[in-house]
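Q: only geometry, no sequence info:
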């Protein structure tokens, strides 16, 4: 796996569309994600422009068209009726969106906004077509169409590169190198059955599913440390004995190191924490292969104190 590239301003988009857990309000989720984005060197304003600039332009055009229609200045009877119909359809949708936002009912606002943009896009297209005709009537023939075409040529690429998955968004590859699979497989073969595994941002769930089979590992086999992760504070201070009070296996892959240190610049798991794995008493590397390391984190015996 190649080295990860540290994100530049706005290169990391943080999803505000994740499900809230418990009673966490959507505003709290967005605030937390915004803080993380800023800490990584990103910018909320840049993210907004990249995600919503095209929608904002179409919304302004649609709003102008609705205003012209409401004032009775749209001469085409059929166009007038269609615009009014779509405008009225947006009223209940906008109302529901505002109510859901005010009462913080979940955090799936992008779904409602995306549905509303279907109507806005149609109105925006009609507005641009009418604007082109108006410009052609007042300027040399073709001027309006050329200007609208230039606008679309500018907006289309901006909208396209915001699609999932886009150059703006870090998406880890789903490919797992054979060296990692072999490292975990060997560790499972030679582990002590009563010692739990742990890792960064979660346990070895994916590798357990691969090695033992998904159905068996999830429903029949109680693998020790299946989803257990090591917190950033525990990792930074190497306070494993204090956090666990029992012996653990800690698995680290090269991909994990590159993601945390090179991509996220040690935001949660720092380079110093990785270095302490090699110098902390009672933390011993018991397996090392290409892209995989396994540490035996021994709990301190009270009699040793």
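A: Happy to help now that I have it. Remember, predicted model here, so these are calculated numbers, not experimental data.
Q: Going by C-alpha atoms from here, please, whenever you check contacts or count neighbours.
A: Noted.
Q: Distance of residue 187 relative to residue 287?
A: For residue 187, the distance to residue 287 (Cα to Cα, to the nearest Å) stands at 8 Å.
Q: Residue 249: how many residues sit nearby?
A: 23 (other Cα atoms under 10 Å).
Q: With the one 10 residues further on instead?
A: By other Cα under 10 Å, 19 other residues sit near residue 259.
Q: tell me which element the closest residue to it other than its chain neighbours is part of?
A: With Cα to Cα, 6 or more residues apart in numbering as the criterion, residue 259 has its nearest non-adjacent residue at 6.4 Å, and that residue is residue 4. Residue 4 is located outside every helix and strand, with elements delineated by DSSP states H and E.
Q: next up, a second structure to put side by side with the first:
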């Protein structure tokens, strides 16, 4: 394709992307959306699809400036998809940890606490900055914050691969794989205000600094205290990661320590090897470990998390087996299966993992075409996956949620290695058919994986998890109910504990910030509730039943009345023991009195 035709093709791609964004912006969400995919206009997805098709083709077939433009087009499109909650004017997005993070940000902006008092204040500080400098509501400021933290992932994955291999095809493939957003699994990592997940997107920045420190030679060889420009880059990027979430900093320390371990054995075994030319990672391992240790040991929240993890490992009722069995049984009851869910959520990740694993093994036995320098760097990352995998196994025994957070970090590393691995596979295939044919096969396979990855970036009913869109009406309903609740009467949800909304509305700075009813909040008992025993559905005490459109969509539309029946909820309004005290289009609150 000549340059003029290519330029016109890129123009079509950027125009399609711009049109998609404008159409999405012109069609804001007016009510709760269980799926942002179906809520967004079809024309927007057509525009995004055109842009992505051009971007994938350019990433795989172009070089130099044209490839960079293609990568930029693809990254801009994926960023637009991630930004849809902000583009389509969502009031807020996220109902679990996200609401607690909203509460902490509210505490910071109101002066109730200082940012440094938080264990990981990165996202909250960014949201506060948007709030004060841009004059936007805190809820919207945090939606902007997650986009800002996401962009480095798309930028630095190709940059790491460029330093790692120097192969243009590998750089392009790495860009495409990064667009799949494999670190997000919607089990323990989420695309939203979730600092553990948001931190994952900064990890490539640290890995870029690591590879630059190992491979590049600084013009200024030494700074004070034996530092170099690249070691300073490594430390500062790691500190930024620590401030967003310390768990990912732990993983970085483990990875750097694994590199140091490989170097130690290389120095003992070889007289000549590319690893011997690299600066040793002993000092960076010590410095990064010390930074994390000083930050973490003094924090009570960290100590409690460690205690919970250790307890989980030795507890009979905590672990993966029971949770998987329970989830599988529930899926079967509503017409789904774990196999179906695996294909939807993890087929692309599994395929990428298998390719990378096979490639790393071939690298270790010397059956790849990598030069010595690149082979050494791939070996570093490959061996780092061993302790990271052991940590995943320990988490899996202790608490499955933490295991899938660990998987998120592992897939950041796999995303980087995938660029090199798939490029070598395409190179081998081109020897069997032809280079255009091999590129076409790669484009089709990567395109299918890209669709699977992007269709599960956000939660939606397709993965049996309705979107956590928080509308203004819903937020105001909870706010009104909690503001005017009587004394310590508990707030009770339909399959959802309302205490998180207390965090988002009132903040978390001290126990006094929370309403009295939150201390005894919880979920109604499904068996009692379905039998119409509303007074006995929650410990035989007076309580407020809070029901939102999200609850009804999840329980009746997605879970198909697995836990609560629609008839039972409809019967609440006719019960002599229940009075509707707050109501709008998205939310209802009933005051339920006990028989006493």
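A: All right, it came through fine. The model shown is predicted, which means the values in this text are computed figures rather than measured ones.
Q: Quantitatively, what TM-score do the chains reach?
A: Put the two chains on top of each other and the TM-score (TM-score structural alignment, normalised by the length of structure 1) is 0.71; 288 aligned residues with a Cα RMSD of 4.1 Å.
Q: so what sits against both of residue 187 and residue 287 of structure 1?
A: Counting by Cα atoms under 8 Å, 6 or more residues apart in numbering, the residues touching both residue 187 of structure 1 and residue 287 are residue 294.
Q: Do I have it right that the residue nearest to residue 259 of structure 1 meets residue 258?
A: Yes. Look at residue 4 of structure 1 against residue 258 with Cα atoms under 8 Å: they come within range, at 5.8 Å.
Q: Compare these two and say which is more crowded by neighbours.
A: residue 258 (20 against 16).
Q: who's in contact with the more buried one?
A: Applying Cα under 8 Å, 6+ apart, the residues contacting residue 258 of structure 1 are 3, 4.
Q: buried ones in the lengthiest helix in structure 2?
A: Assignment by DSSP state H gives helix 400-432 as the longest helix of structure 2. Neighbour-count burial for helix 400-432 of structure 2, counted by 16 or more other Cα atoms under 10 Å, picks out 400-424, 426-427, 429-430.
Q: and if you look at stretch 46-60 of structure 1?
A: Buried residues in stretch 46-60 of structure 1 (16+ other Cα under 10 Å): 47, 50, 51, 54, 55, 58, 59.
Q: repeat for stretch 500-511 of structure 2
A: So for stretch 500-511 of structure 2, counting by 16+ other Cα under 10 Å, buried means 500, 501, 502, 503, 504, 505, 506, 507, 508, 509.
Q: can you give me how far it is from the chain middle?
A: Distance of stretch 500-511 of structure 2 from its chain centroid, counting by Cα atoms, centre = their mean, to the nearest Å, is 23 Å.
Q: and the residue lying closest to residue 246 of structure 1 once chain neighbours are set aside, how many residues sit next to it?
A: Nearest residue to residue 246 of structure 1, sequence neighbours excluded (Cα to Cα, 6+ apart): residue 299, at 4.8 Å. Residue 299 of structure 1 is flanked by 16 other residues according to other Cα under 10 Å.
Q: Run a quick check on residue 299 of structure 1 versus residue 245, I expect a contact.
A: Yes. Counting by Cα under 8 Å, residue 245 is a contact partner of residue 299 of structure 1 at 6.0 Å.
Q: where do the strands sit along structure 2?
A: 92-93, 469-470, 491-493, 522-523, 543-548, 578-584, 587-592 (DSSP state E).
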